[in-house]
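Peer 1: Below: sequence and its predicted model.
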Amino acid sequence: MPLIALGLNHLTAPVSLREQVAFDMDAAGEALLALTREPGVEEAMILSTCNRTELYVSVAAGAEDIPRAWLNRHHHLTPGKLDEFLYRHDEHEAVRHMFRVATGLDSMVLGEPQILGQVKDAYQQAREAQALKAPLDRLMQHTFAVAKRVRTDTRIGAHTVSVAFTAVRLAEQVFADIKQACVLLIGAGDTIELAARHLAEKQVRRLIVANRTLESAQELAGRYGGYAISLAELPQHLAEADIVISSTAARQPIVTRAMVEQAMATRRRKPMFMVDIAVPRDIEEAVGELPDIYLYGIDDLHQVIDDNRRSRAAAAHDAEAIIDLQVDRYMAWRRALTLKNPAMDMRQHAEGYRDEVLGKARAMLARGKSPEEALAFLANTLTNKLLHHPSARLREAALSGDLDLLHAAGRLYGLDEEQAKRDA
């Protein structure tokens, strides 16, 4: 049952394509059910973030191309449209990729911690959709353990720089004094909360939080001394914002060109700095064509992020070494699934002997034999049956000089340990 990781990310595809294949997490369960109903797909998990869309699937032999075809069909894309942008990893390379993603080694911001939470969410969604079986479920448990160890044993997370922090840092470079800025945050998820925390630390003049659910906006704004509005109120408040940072799960743009044109007329052409870190994009692409608007998308943050990437190179090297070891361990467990386990056969064989001899001992008691006589028969007969075949094979090994089998028997039964204790 081959394991495949198939997807595209910020390194292989532009944001315009990434937003076409992004999955709405509210509908992820239905997508997983559809994927697992494909012929040959045994189990599946979908990871969809602003920087990547990936399918992790176990398939039957010969069905390796099914997930690629399904991805095109699910998003109503022309067959083959994604081919030049997709990457595919098989078996141990798929495991390595999963570990690298969860530890932040494959992120735009090297070592960023938010991706692990997104991986856990994807895992939970797959479990709720009953799309996981033992191999992929075990991989995810192993993944979380690897991510924890990398965080503990390396400095990959030192001085954490998230995409949200990068957006705030870029705003600082544009505004001479960010403390005088009014900032509008659109959304109320983890990324926006991180941005709110960083902006509160910078002591910005005013913070406005807009969200589809007003209660969520009020809760977030209340924690950081901001003011909450609903998305419907955006046109009335957009002109107040010097800085706009947006990250929602909306499928269509929230901020349109017409909305921004009206706001800029009210601002008397006072510049506005906008960062759209959502996929699909929250801010209409045409907004960037307007004068005095400085619009940055998720892909525009690369330069700021690359500085951080160089500072973490040594820690990343240590993390890769941990991942290499853990890939081998997981693959050893996966290979064991395909091997016939003699321990199970041995137990069934022994239980068969036990039931047979126990039945005869009970029959002896029923015929009036004494308990001592029945117990002696049970012990002697069961011992002889259990040891007959191993003893015969060991005698043959001794006569033929098969030292490998003799030493293996010593390890199997713990005889070498007993001998070591006696010698000591």
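Peer 2: Ah, there it is.

Peer 1: CA only for contacts and neighbour counts going forward, please
Peer 2: OK.

Peer 1: continuing past the longest helix seen in the chain, what's the next helix or strand?
Peer 2: Longest helix in the chain, counting residues (DSSP state H): helix 371-400. Following helix 371-400 in sequence order, the next helix or strand is helix 403-413 (DSSP states H and E).

Peer 1: Next, the angle helix 403-413 makes with the longest helix of the chain.
Peer 2: Using axes from the mean of the first three to the mean of the last three C-alpha atoms, to 10 degrees, the inter-axis angle of helix 371-400 relative to helix 403-413 is 150 degrees.

Peer 1: Show me what helix 371-400 is packed up against.
Peer 2: helix 342-366, helix 403-413 (3 or more C-alpha pairs under 8 Å, 6 or more residues apart in numbering; DSSP states H and E).

Peer 1: one more time with 6 Å
Peer 2: Helix 371-400 is packed against no helix or strand, with contacts defined by 3 or more C-alpha pairs under 6 Å, 6 or more residues apart in numbering; DSSP states H and E.

Peer 1: Which parts of it count as buried, going by neighbours?
Peer 2: Ala374, Leu375, Phe377, Leu378, Thr381, Leu382, Leu394 (16 or more other C-alpha atoms under 10 Å).

Peer 1: ok, and what's touching the strand or helix carrying Met274?
Peer 2: Using DSSP H and E, Met274 maps to strand 272-276. Strand 272-276 is contacted from outside by Asp242, Ile243, Val244, Ile245, Ser246, Ile293, Tyr294, Leu295, Tyr296, Gly297, using C-alpha atoms under 6 Å, 6 or more residues apart in numbering.

Peer 1: hold the first one in mind and look at this next one:
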Amino acid sequence: MGFIALGINHRTAGVEVRERVSFSPEQLPDALQRLRAEAGADEVAILSTCNRTELYCAQDRLDAERLVEWVARFHGMTADEIRRSSYLHQDAGAVNHMMRVAAGLDSLVLGEPQILGQMKDAWQAARTAGTLGPYLDRLFQSTFSMAKQVRTDTAIGENPVSVAFAAVSLARQIFADLRRSTALLIGAGETIGLVARHLFEQGVGRIIVANRTLQRAELLSEPLGGQAIVLTQIPDILAECDVVISSTASPLPILGKGAVERALKQRRHKPMFMVDIAVPRDIEPEVGSLSDVYLYTVDDLHEVIEENLRSRQGAAEAAERLIELGTGDFMQRLRALAAVDVLRSYRQKAEQARDQELQKALAKLQRGADPALVMAEMARMLTNKLLHDPSVQLKQMTAQGRVEALALAQELFALGDSAPGNRNNSAQGDS
């Protein structure tokens, strides 16, 4: 079984490209079904976050070009656009890459823990859509175990940093005292939840959570003493907000230039700090051109994040070594599974031969034949049947110059130093 990981991430493409190739939660079920049907893969899963979109596929013979063309076709892009921005990993490389992603080693924020949850969401989406399959499922389970081992055995998770943490750190640089600031958080997912907790710990004066559904906003805001509103109320409250951080799965911008201009007038041009973590973007890029607005996207958080990562470099090296070992172990187990399939088939064939000879022997015994002679004949015939195909194939392979088959047969049948004599005798026994 072969594996492919095809992806586009924050290192290979800017946010403008990443938002075009992202898959919304609503798109995923249909996309998974279409990917499997149209790209010629037996098992598929899709991971789509603000920093990456990756396709994971399992099949004996995979055509990477078909995957590239499928992504381009699904998102209305050209294959060249995808090729320029994408990376491809196959077999052991794909296994290694998935483990690195789940452990946070390929993230914008080194070692950030959110990606593991997002990987589990991708696994669950494929499972629900019926596109997972036994091989990809086994790879995901090994990936989750490796990520857990990295967290347990290294210091990769110490001194916690994340996109959410970086956003709040940047806000502290803009506003020296967050206790006098009001923060508007748009969305109620995991990233915004982290932002809310970081802001609360920094003592921000007021937290407002805006979401499509009021109930989700209340679940996040109430424990922090915040206020919950729906998205349509944002224009009414925007002028009160010093900090705006947004991360939703909306396919269209939620906050436009006009609404921000009106809010600035009401604020008498008191500065506003905005971070758009979403892909596709929640805040229109044109908002960044307004005076008194400091607008950042996930790509702009690199410098802040780098300062918080130096302590994790040593842990990352240890994690890489663990993942190398994990990759080798997984591939070894995968090869062993392939052997199990072959052995199962050979056992079925042997059992069929056994049953045939047993039926013949029982029939002879019922007719009064000598039991000793019947047993001897059954043993001889069964031995010949079991040895016939291997003997014929070994002769053909050596005649074709594939002399390595002799050494493999010697090892396979545990013949030891007696192999040459035994090989000739067995090859002649059923000719």
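Peer 2: In hand now; what should we look at? Not measured: the values here are computed from a predicted model.

Peer 1: Any idea what the TM-score is?
Peer 2: The TM-score (TM-score structural alignment, normalised by the length of structure 1) is 0.84; 396 aligned residues with a C-alpha RMSD of 3.1 Å.

Peer 1: contact partners of stretch 174-193 of structure 2?
Peer 2: Taking C-alpha under 6 Å, 6+ apart as the rule, stretch 174-193 of structure 2 contacts 203-211, 217, 241-248.

Peer 1: And stretch 353-369 of structure 2, what's buried?
Peer 2: Ala353, Arg354, Glu357, Leu358, Ala361, Leu362, Leu365.

Peer 1: Can you tell me how far the first one is from Asn425 of structure 2?
Peer 2: Taking C-alpha to C-alpha, to the nearest Å as the measure, Ala353 of structure 2 and Asn425 of structure 2 are separated by 22 Å.

Peer 1: sorry, back to before: from the contacts of strand 272-276 of structure 1, which land in strands?
Peer 2: Ile243, Val244, Ile245, Ser246, Ile293, Tyr294, Leu295, Tyr296, Gly297 (DSSP state E).

Peer 1: Not counting sequence-adjacent ones, nearest residue to Ala129 of structure 2?
Peer 2: Pro29 (5.7 Å; C-alpha to C-alpha, 6 or more residues apart in numbering).

Peer 1: which parts of the one helix or strand the one you found maps to are buried?
Peer 2: For Pro29 of structure 2, the element it lies in under DSSP H and E is helix 28-39. For helix 28-39 of structure 2, the neighbour count (16+ other C-alpha under 10 Å) marks Leu28, Pro29, Ala31, Leu32, Gln33, Leu35, Arg36, Ala39 as buried.

Peer 1: want to throw these into CSV with distance to Gly314 of structure 2?
Peer 2: Compiled in CSV, the buried residues of helix 28-39 of structure 2 are given as follows (distance: C-alpha to C-alpha, whole Å):
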residue, distance to Gly314 of structure 2
Leu28, 37
Pro29, 40
Ala31, 39
Leu32, 38
Gln33, 41
Leu35, 39
Arg36, 40
Ala39, 40
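
Peer 1: How many neighbouring residues does the residue lying closest to Met259 of structure 1 once chain neighbours are set aside have?
Peer 2: Of all residues not flanking Met259 of structure 1 in the chain, Pro235 sits nearest, at 6.1 Å (C-alpha to C-alpha, 6+ apart). Pro235 of structure 1 is flanked by 15 other residues according to other C-alpha atoms under 10 Å.
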